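>>> just need the structure, nothing else, for what follows:
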Amino acid sequence: MSEIERYEDHAPARPGDPGLTAEDIARRLAEIHALQGDDEAAHGEEDRLHRDVLAAIAAGAPDAPLLAAAALRTETLGFARWCA
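Prediction:
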């Protein structure tokens, strides 16, 4: 691929699919919060959440700033973030 293409061209939303919502992110934040005792699991779920939010924004989510701000709340959770 020589040019960056619109994400939605590769992953079109299904008709009637509301996409990722702030409520979905809040639920996933609670799940990550529950994993704080396992740094690796919590960090993995945080990475998945951030990728999903970026994909939603790339697909044209109309509430992109809200989704991004909600996902960044993972920074308030207390677990170690490290890479091998």
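
>>> every contact and neighbour count from this point should use C-alpha atoms.
OK.

>>> neighbours of Glu75, how many?
9 (other CA atoms under 10 Å).

>>> which residues touch it?
Contacts for Glu75 (CA atoms under 8 Å, 6 or more residues apart in numbering) come out as none.

>>> and it, how far from Asp47?
Computed as CA to CA, to the nearest Å, the Glu75 to Asp47 distance reads 12 Å.

>>> to check against the first, give me the structure of this:
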Amino acid sequence: MDATMTTEDVARRLAAVHAARDDDESAHGLADELHRDVLAAIAAGAADAPILAAAALRTETLGFSRWCA
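You can find the predicted model right below:
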């Protein structure tokens, strides 16, 4: 991942998580991938890091179960 991730990219990915919310495992996986990619973009120097992070954290408001083994 590079620093070119945009808020629109995050919004599209949030929509995908939202669409998968009836499948807890898929939604959780998509949310984890989004969080990792946002962190990588921030580490690579994304100019709008606070906005990207705040947008990615919106996954916490989506209604699906998160299980950890």
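
>>> sorry, back to before: hey, what's in contact with both of Glu75 and Asp47 of the first structure?
Between them, Glu75 of the first structure and Asp47 share no contacting residue, judged by CA under 8 Å, 6+ apart.

>>> the longest helix that the first structure contains vs the second structure, average offset?
Across the first structure, the helix with the greatest residue count (assigned by DSSP state H) is helix 39-58. Superposed on the second structure, helix 39-58 of the first structure shows a mean distance to its aligned partners of 0.2 Å (mean CA distance after the TM-score superposition for the first structure).

>>> pull up the aligned stretch in the second structure for that helix.
Aligned by TM-score structural alignment, helix 39-58 of the first structure corresponds to residues 24-43 of the second structure.

>>> tally of neighbours for the aligned partner of Arg12 of the second structure in the first structure?
Aligned counterpart of Arg12 of the second structure in the first structure: Arg27 (TM-score structural alignment). Here the count is done by other CA under 10 Å, and Arg27 of the first structure has 12 residues near it.

>>> report the separation between Arg27 of the first structure and Gly37 of the first structure.
18 Å.

>>> ok, Glu75 of the first structure next?
Distance of Glu75 of the first structure to Gly37 of the first structure, computed by CA to CA: 15 Å.

>>> which residues in the first structure form helices?
22-34, 39-58, 64-71.

>>> adding distance to Ala11 of the first structure, write these out as TSV.
Shown next, in TSV, are the helices of the first structure (distance: least, CA to CA, whole Å):
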stretch	distance to Ala11 of the first structure
helix 22-34	19
helix 39-58	9
helix 64-71	17
